[in-house]
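A.B. asks: pasting the sequence and the predicted model now:
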Amino acid sequence: MINFDEEIKNYEPSLEIEEAESAIYSHDLTDVTDIIAQLLREQDKRQGELR
């Protein structure tokens, strides 16, 4: 029978997962709210130019 507590003690995450995690967290990714905010700023700028 598998002793889960013992298996957890021996667990080591693979390097690939750690490398992927650091790559993901080190990049400043643009999300939907950033895109919407940029579009609104551009729209405000264009409307200001028309006035």
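C.D. replies: In hand now; what should we look at?

A.B. asks: switch to C-alpha atoms for all contacts and neighbour counts from now on
C.D. replies: Fine.

A.B. asks: gap between residue 11 and residue 23?
C.D. replies: Distance, residue 11 to residue 23, by Cα to Cα, to the nearest Å: 22 Å.

A.B. asks: please apply the same query to residue 3.
C.D. replies: Going from residue 3 to residue 23 by Cα to Cα gives 34 Å.

A.B. asks: quick check: longest helix of the chain.
C.D. replies: The single longest helix within the chain, with elements called by DSSP state H, is helix 32-50.

A.B. asks: to the chain's geometric centre, what's the distance from that one?
C.D. replies: 23 Å (Cα atoms, centre = their mean, to the nearest Å).

A.B. asks: also this one, for the comparison:
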Amino acid sequence: MIDFEEELKKFEPSMEVEEAEEEIQKRDLTDMTDILRQMTEQKRGR
């Protein structure tokens, strides 16, 4: 049987995951708040 507690102690995250996380955090991603802000600014500009 698998000892999950022991397996969790051995766990080490993949370097690829850590690198991907850094890249994702560096990117300037547009979310719904940004889109709504742009729409509001465009509406006011008219």
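C.D. replies: Ah, there it is. It should be emphasised that the depicted structure is a prediction, and the values quoted were computed from it without experimental measurement.

A.B. asks: does residue 2 of structure 1 count as helix, strand or coil?
C.D. replies: Secondary structure, DSSP: H, G, I helix; E, B strand; the rest coil: residue 2 of structure 1 is coil.

A.B. asks: neighbours of it, how many?
C.D. replies: 6 (other Cα atoms under 10 Å).

A.B. asks: how much space is there between it and residue 8 of structure 1?
C.D. replies: As judged by Cα to Cα, residue 2 of structure 1 and residue 8 of structure 1 stand 11 Å apart.

A.B. asks: also residue 41 of structure 1?
C.D. replies: Going from residue 41 of structure 1 to residue 8 of structure 1 by Cα to Cα gives 50 Å.

A.B. asks: neighbour count: these two, which is higher?
C.D. replies: Neighbours were counted for residue 41 of structure 1 and for residue 8 using other Cα under 10 Å; residue 41 has more, 12 against 9.

A.B. asks: may I have the residues that are in contact with that one?
C.D. replies: When the contact criterion is Cα atoms under 8 Å, 6 or more residues apart in numbering, residue 41 of structure 1 has no partners at all.

A.B. asks: can you do 10 Å?
C.D. replies: Contacts for residue 41 of structure 1 (Cα atoms under 10 Å, 6 or more residues apart in numbering) come out as 35, 47.

A.B. asks: noted, bye for now.
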